[in-house]
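here are the coordinates; sequence isn't available:
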């Protein structure tokens, strides 16, 4: 007689603690933990190279936590489950919900097919503080402006649930043909570039908890102001852990609620609220990843010079604050939030390249490449999204650098070839007298690029293009 098995399907919840689906699956006598890489249904939304790298190490950590009993598969999940049901008596499958449109469509089909063959399926909220449908206006429509969404909607909704404890008893299956080989997913780069990129991260559930503890003990005290200064250690860097579910928003929220609610703490909690807002926008606007939320931007005269895009991607624009951000991204898989706004504004306004180019590049290079956050944030900076920054709000990367990196620590870290410049000229090397450049061993156009656009003129051109939308 075959033993009855309950499957827990790991997705964007690569942790054991506060995992609702795993907790409920553990009530069964035998639990088979499964991870399936589904590039088939993902289509153009397959993970980028940086995400795959993080996933490899995250799955390795998770597998170790499960004593090597994580079943690994690659392909269409329904086929994987059907194969398992032919070999074993699968009585139930549990998972935590995901909110990307392609996953929602796929999961509905999987539920229907599993129900049709008599398998119980249960899904849970393991990724958000509030489900998108829980936070709506009084008339039943979704919010399109962040502040009322968070202050009126979220904070007046039922409080987020407390984190689940670690399952008291988790009887993992010993099955004869357990495939736990993560390498077969082909997640690592063909040409090794990953060693340097991951060295500043401890990937996995334990690393996520350490990151949260360090931030709450040392980073939160100056968060509201300090989060704008990229050279300071005043941000949490929790976003990759949140995206892969190595830590849940409920664990973070609960840890915050257990401390004094200062202005800094309130501001940090509102950033968790922005994550909720992004997921709400994606849920109610499933085409947000490619369609302007404000349709008037559909006729915007975007630039088509992709040589400008290449310079931006490589951190070779000749604008130090922009280049430092793009190099931080390339070297660490991460970019400071203030700098994300600066490089985003430069791409869509000074270069007038479509925000989709930036969204795709971030998708491929960010460890925290989350569909909801990525799309909502790029539409925000481009001025075409919900509650967007007005298009005429154009960040000046020179003055932004002078204000938020006044000693040049951030720029000098990522652009060592101009590090010898005095602070006065560090943010705009093209303004430095020739003798200053020579003393710093800088030959503009050779050792460091000349600006690929004139900041003043490109700003004027962007505003003139925007005016055409209002005619």
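Arrived safely. Computed from a predicted model, the values in this text were never measured in an experiment.

all contacts plus neighbour counts: C-alpha atoms, from now on.
Will do.

and the residue lying closest to residue 63 once chain neighbours are set aside, how many residues sit next to it?
Leaving aside its sequence neighbours, residue 63 sits nearest to residue 70 (CA to CA, 6 or more residues apart in numbering; 5.4 Å). Neighbour count for residue 70, taken as other CA atoms under 10 Å: 27.

residues contacting residue 70?
Shown in contact with residue 70 (CA atoms under 8 Å, 6 or more residues apart in numbering): 32-35, 62-63, 179-180.

Could you export those as TSV, including secondary structure?
TSV is the format used below for the contacts of residue 70 (DSSP: H, G, I helix; E, B strand; the rest coil):
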residue	secondary structure
32	strand
33	strand
34	strand
35	strand
62	helix
63	helix
179	coil
180	coil
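
Going by distance to residue 429, which of those wins?
Among the contacts of residue 70, residue 62 lies closest to residue 429 (CA to CA), at 47.1 Å.

Tell me if I'm right that that closest one and residue 17 touch.
No: taking contacts as CA atoms under 8 Å, residue 62 lies outside contact range of residue 17: 11.4 Å.

Need the three-state assignment for residue 200.
Following three-state DSSP, we place residue 200 in the coil state.

Neighbours of the closest residue to it other than its chain neighbours, how many?
Nearest non-adjacent residue to residue 200, counting by CA to CA, 6+ apart: residue 332, 7.5 Å away. By other CA under 10 Å, the residues close to residue 332 number 19.

Please apply the same query to residue 249.
The burial count for residue 249: 25, using other CA under 10 Å.

put this beside the first:
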């Protein structure tokens, strides 16, 4: 029997349209391994909500592999040392993986390649990040021309089916127990509500994609209506690689341009972090280094109120409570809550980025950092800071009344005419907080602070 090959899995937890798995299976026996590596990312280790998803996704992947005559090996530690030890233990000479673009994974791939025969494949994006360039060969920094250029290379190649079977090694190496990793919260179980909204795993990802296909024609309008929740809700499945973007593209067709543009935004975000690896920590525009963000006890209290959904702005509070309860937040409400933290509370966008990183089941280094910098105005492609989103206008404009009643039960009995701003209507319940700051006062403070960046 030939020596086995290692399949190194990270955010690519699927069997279909998985180029690394297909290549490994063509060579002979395959040892699929997932390494819980908190050493390599260091302070960028997965947040709590992502770990909940990971637990269930790995369980589903192991079951799918066993149906193909294989299984998933679990190991914990630094990726480089763990893969080297596994190769020595099993006699494997080669490692196949899908290429990743987070700075810590790029470093890890370089380190592994120095010790083992590492073969990296593409497959997590519509086009390999870095491959879409200007006529002069430079990478794009602005989304619109990037998307226009990417469209010239679409559609992506048709996705491949999963292997019919996966050759197994003569002897399986030892594996950790998934339960022993402690990925699920217990004391307290703050993720108790996640299972009502989510079913991780490749099979469930395709079920959600099939359901969304019937609604994709309404996406352009419905994605902005929190009470409808017209988003695809595919983002965590894409983040963990339970679906490939090629599978999504070919499932929905070439016509829903607004939705496909959101898939293209994933590619754009990866191109940004490829150029600026520290984008989650450093302003894309140097002028923002002079922004006088609030600090001290008052700012910390306001940050905590924002995290808990106790700002006195119903649409903001509904979004933050949905995030805590389900690990996800509606598309438009993400923009409203982020803008509120940055511009109404004048708190550094990095505080919000870190909170979302811990609380989102779809927390993605590229998307999260690019989206926060876009909202802050500090990004290389971003909204202008003086364009301050008004939550008391956004809420009725996008008919968020039912959404507020769902997530802020203290306001369930408020009339439609008052629910967006019960304080101004004189019907704020005693158990619902007053506004942390008035909109006009917040706007004036934000613009005065912004003036110091010029």
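Right, received. Where do you want to start? Note that this is a predicted model, so its numbers are computed, not measured.

tm score of chain vs chain?
TM-score of the superposed chains, computed with TM-score structural alignment, normalised by the length of the second structure, equals 0.96; 447 aligned residues with a CA RMSD of 1.4 Å.

counterpart of the residue nearest to residue 63 of the first structure in the second structure?
Matched by TM-score structural alignment, residue 70 of the first structure corresponds to residue 72 in the second structure.

corresponding residue for residue 216 of the second structure in the first structure?
Under the alignment (TM-score structural alignment), residue 216 of the second structure pairs with residue 220 in the first structure.

how about the helices in the stretch 251-400 of the second structure?
257-275, 297-308, 314-326, 331-339, 349-359, 365-376, 391-397 (DSSP state H, counting those that start in this stretch).

Figure out which of those is closest to residue 193 of the second structure.
Proximity to residue 193 of the second structure (CA to CA) singles out helix 314-326 among the helices of the stretch 251-400 of the second structure, at 5.7 Å.

Mind reading off the mean deviation between the closest one and the first structure?
Following the fit onto the first structure, the mean deviation recorded for helix 314-326 of the second structure is 0.4 Å by mean CA distance after the TM-score superposition for the first structure.

That helix maps to which residues in the first structure?
Taking TM-score structural alignment, helix 314-326 of the second structure hits residues 320-332 over in the first structure.

Helices of the stretch 51-200 of the second structure, start to end?
79-90, 103-115, 143-151, 194-197.

can you pull the buried residues of the third one?
The one in question is helix 143-151 of the second structure. Residues 143, 146-147, 149-151 are the ones in helix 143-151 of the second structure that count as buried (16 or more other CA atoms under 10 Å).

so how far is that helix from its chain's centroid?
Distance of helix 143-151 of the second structure from its chain centroid, counting by CA atoms, centre = their mean, to the nearest Å, is 21 Å.

Could you measure from residue 22 of the second structure over to residue 124 of the second structure?
Between residue 22 of the second structure and residue 124 of the second structure the distance, using CA to CA, to the nearest Å, works out to 14 Å.

Please disregard the earlier target; I meant residue 39 of the second structure.
Counting by CA to CA, the gap from residue 39 of the second structure to residue 124 of the second structure is 23 Å.

between those two, who's got more neighbours?
A count of neighbours by other CA under 10 Å puts residue 124 above the other of residue 39 of the second structure and residue 124, at 28 against 14.

which residues touch the counterpart of that one in the first structure?
If you follow residue 124 of the second structure across to the first structure using TM-score structural alignment, you land on residue 127. Counting by CA under 8 Å, 6+ apart, residue 127 of the first structure touches 12-13, 96-98, 245, 248-249.

got CSV for those, with distance to residue 369 of the first structure too?
CSV is the format used below for those (distance: CA to CA, whole Å):
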residue, distance to residue 369 of the first structure
12, 12
13, 15
96, 19
97, 18
98, 14
245, 13
248, 16
249, 17
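
Can you tell me which of the residues you listed is nearest residue 172 of the first structure?
Closest to residue 172 of the first structure, out of all of the contacts of residue 127 of the first structure and judged by CA to CA, is residue 13, at 17.7 Å.

What residue, apart from its backbone neighbours, is nearest that closest one spatially?
Among residues not flanking residue 13 of the first structure along the chain, residue 245 sits closest, at 3.9 Å (CA to CA, 6+ apart).

Next one: the one you found from residue 140 of the first structure, what distance?
Per CA to CA, residue 245 of the first structure is found 30 Å from residue 140 of the first structure.

Residue 193 of the first structure -> the second structure?
In the second structure, residue 193 of the first structure lands on residue 190 (TM-score structural alignment).

Could you tell me how many residues sit around residue 115 of the first structure?
Residue 115 of the first structure is flanked by 13 other residues according to other CA under 10 Å.

tell me which element it falls in.
helix 101-116 (DSSP states H and E).

Contacts for that helix next, please.
With contact meaning CA under 8 Å, 6+ apart, helix 101-116 of the first structure is reached by 41-42, 77-78, 98, 120-121, 282-283, 286.

Count the residues that sit near the nearest residue in space to residue 263 of the first structure that is not next to it in sequence.
With sequence-adjacent residues excluded and distances taken as CA to CA, 6+ apart, residue 263 of the first structure is closest to residue 224, at 7.2 Å. Using other CA under 10 Å, residue 224 of the first structure has 17 neighbouring residues.

Kindly report the same for residue 63 of the second structure.
For residue 63 of the second structure, using other CA under 10 Å, the count is 15.

Quick one: residues contacting the nearest residue to it once chain neighbours are set aside.
What sits nearest to residue 63 of the second structure in space, not counting adjacent residues and going by CA to CA, 6+ apart, is residue 71, at 7.5 Å. Residue 71 of the second structure sits next to 31-32, 62-63, 65 when contact means CA under 8 Å, 6+ apart.

State the distance from residue 71 of the second structure to residue 166 of the second structure.
According to CA to CA, residue 71 of the second structure and residue 166 of the second structure sit 9 Å apart.

what residues are shared contacts of these two?
Common neighbours of residue 71 of the second structure and residue 166, using CA under 8 Å, 6+ apart, are residue 65.

In the first structure, what range does stretch 243-251 of the second structure match?
On the first structure, the counterpart of stretch 243-251 of the second structure by TM-score structural alignment is residues 247-255.

Pull the residues that contact that stretch.
For stretch 247-255 of the first structure, using CA under 8 Å, 6+ apart, the contacting residues are 13, 15, 18, 126-129, 160-163, 205, 208-209, 212, 241-242, 269, 272.

how distant is that stretch from the center of its chain?
When C-alpha coordinates are averaged (CA atoms, centre = their mean), stretch 247-255 of the first structure and its chain have centres 17 Å apart.

Could I get the buried residue list for it?
247-253.

Equivalent analysis for stretch 39-59 of the first structure, please.
The neighbour-count check on stretch 39-59 of the first structure (16+ other CA under 10 Å) flags 41-42, 46-59 as buried.

Many thanks, we can stop here.
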